[in-house]
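Engineer: What follows is a protein structure lacking sequence information:
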């Protein structure tokens, strides 16, 4: 199992949004952990590392490290449940980060988690 703090920081680092409401950032981090203490630790660690800035309820990711859907998102066939919405999946989309693989997600949820939609 991947370290949830590292995985959460990488998820924020690869976010394509210019800015997110805190609630939207937490929604994405809930795909890593639903523990509020870990979520806070992820946000604090990401801020200390310069991955994000926080101001007036907004999270602003440092832009530049986007997920490549061609090389960093892999699909696997099987019986899965989406980590974001809970839907049943026969094809799971997994994001490959340095700290580990994150998923499974459905085809639209993987885009939402990375900020493509």
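Structural biologist: Structure received. Nothing here was measured: the structure is a model prediction, and the numbers come from that model.

Engineer: from here on, contacts and neighbour counts on C-alpha atoms
Structural biologist: Fine.

Engineer: and the nearest residue to residue 113 once chain neighbours are set aside, helix, strand or coil?
Structural biologist: Counting by Cα to Cα, 6 or more residues apart in numbering, residue 113 lies nearest to residue 28, which is 5.7 Å off, once chain neighbours are set aside. Under DSSP: H, G, I helix; E, B strand; the rest coil, the three-state class of residue 28 is helix.

Engineer: and here's the other structure:
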């Protein structure tokens, strides 16, 4: 479970959004875990570490550690299922983060997960 928490905190640190609803954050974290306790632990740890601020159902990512698509996104060819939308994909995009690899995602879902879209 610790690996999922670390991965979730690092993903939150990579969000490019100015603000998100808690529901939008949970939607993205569900690519890592659907366990409410783990999600709560991710949010609490990220807040304690200054990665996010929360106020009245709104989450404000504090960082500027955006994903470098050239350095931190790895593309692999094969038969995959997108972790976000469940679609079958032949090109998988994986986030290569310190806490581990996260994916696969389709081309539009990788942008949604990181906040580029």
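Structural biologist: Ah, there it is. Because the structure is a prediction, the values reported are computed rather than measured.

Engineer: now the residue nearest to residue 113 of the first structure: how far from residue 11 of the first structure?
Structural biologist: 8 Å (Cα to Cα, to the nearest Å).

Engineer: Which one's more surrounded, these two?
Structural biologist: residue 11 (25 against 21; other Cα atoms under 10 Å).

Engineer: Could you confirm the more buried one falls within a helix?
Structural biologist: Yes. If the criterion is three-state DSSP, then residue 11 of the first structure is within a helix.

Engineer: Pull the contacting residues for it.
Structural biologist: The contact partners of residue 11 of the first structure, by Cα atoms under 8 Å, 6 or more residues apart in numbering, come to 29, 114.

Engineer: Please tell me how far it sits from residue 103 of the first structure.
Structural biologist: From residue 11 of the first structure to residue 103 of the first structure the distance is 11 Å (Cα to Cα).

Engineer: where along the first structure do the strands fall?
Structural biologist: Assigned by DSSP state E, the strands in the first structure fall at 20-21, 52-55, 58-61, 73-81, 88-97, 100-105.
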